[in-house]
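Asker: okay, structure incoming, though there's no sequence with it:
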């Protein structure tokens, strides 16, 4: 992920759900996902 090169991404292709562990705030992360042509929806926040 160019917006946060240290981001960790996990995928569950059967769901389909993608998880992102990033230092970006929620707004910046959603904007980066949208700019890549995808739709995002926050399902949960894990700390």
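Answerer: Good, I have the coordinates. Values in this document were obtained by computation on a predicted structure and should not be read as measured data. Numbering: from 1, shown residues only.

Asker: when you work out contacts or count neighbours from here on, use the C-alpha atoms and nothing else.
Answerer: Will do.

Asker: residue 34: neighbouring residues, count only.
Answerer: 12 (other CA atoms under 10 Å).

Asker: so how far is residue 17 from it?
Answerer: 16 Å (CA to CA, to the nearest Å).

Asker: likewise for residue 29?
Answerer: For residue 29 relative to residue 17 (CA to CA), the value is 16 Å.

Asker: let's bring in a second one:
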């Protein structure tokens, strides 16, 4: 696992949900228009699709 340091305003701990051929992470509406970064912190489940 790599280690990264990111400066920002808020941190959320959310689950990734399947949507169509991809996946989504929901964030608050007030984040619309903001730049965000998503960091995967665990391996995907073996039965989660791909």
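Answerer: Happy to help now that I have it. Everything numeric in this text was worked out from a predicted model, so none of it was measured.

Asker: report the TM-score for the pair.
Answerer: The TM-score (TM-score structural alignment, normalised by the length of structure 1) is 0.30; 31 aligned residues with a CA RMSD of 3.4 Å.

Asker: thinking again about what came up before, neighbour count winner among residue 29 and residue 17 of structure 1?
Answerer: For residue 29 of structure 1 versus residue 17, neighbours defined as other CA under 10 Å are more numerous around residue 29 (19 against 12).

Asker: using the three-state scheme, assign the more buried one.
Answerer: Secondary structure for residue 29 of structure 1, judged by DSSP: H, G, I helix; E, B strand; the rest coil, is helix.

Asker: let me see the contact set for residue 9 of structure 1.
Answerer: Residue 9 of structure 1 is in contact with 18, 19, 20, 21, counting by CA atoms under 8 Å, 6 or more residues apart in numbering.

Asker: one more: residue 11 of structure 1?
Answerer: 17, 18, 19.

Asker: noted, bye for now.
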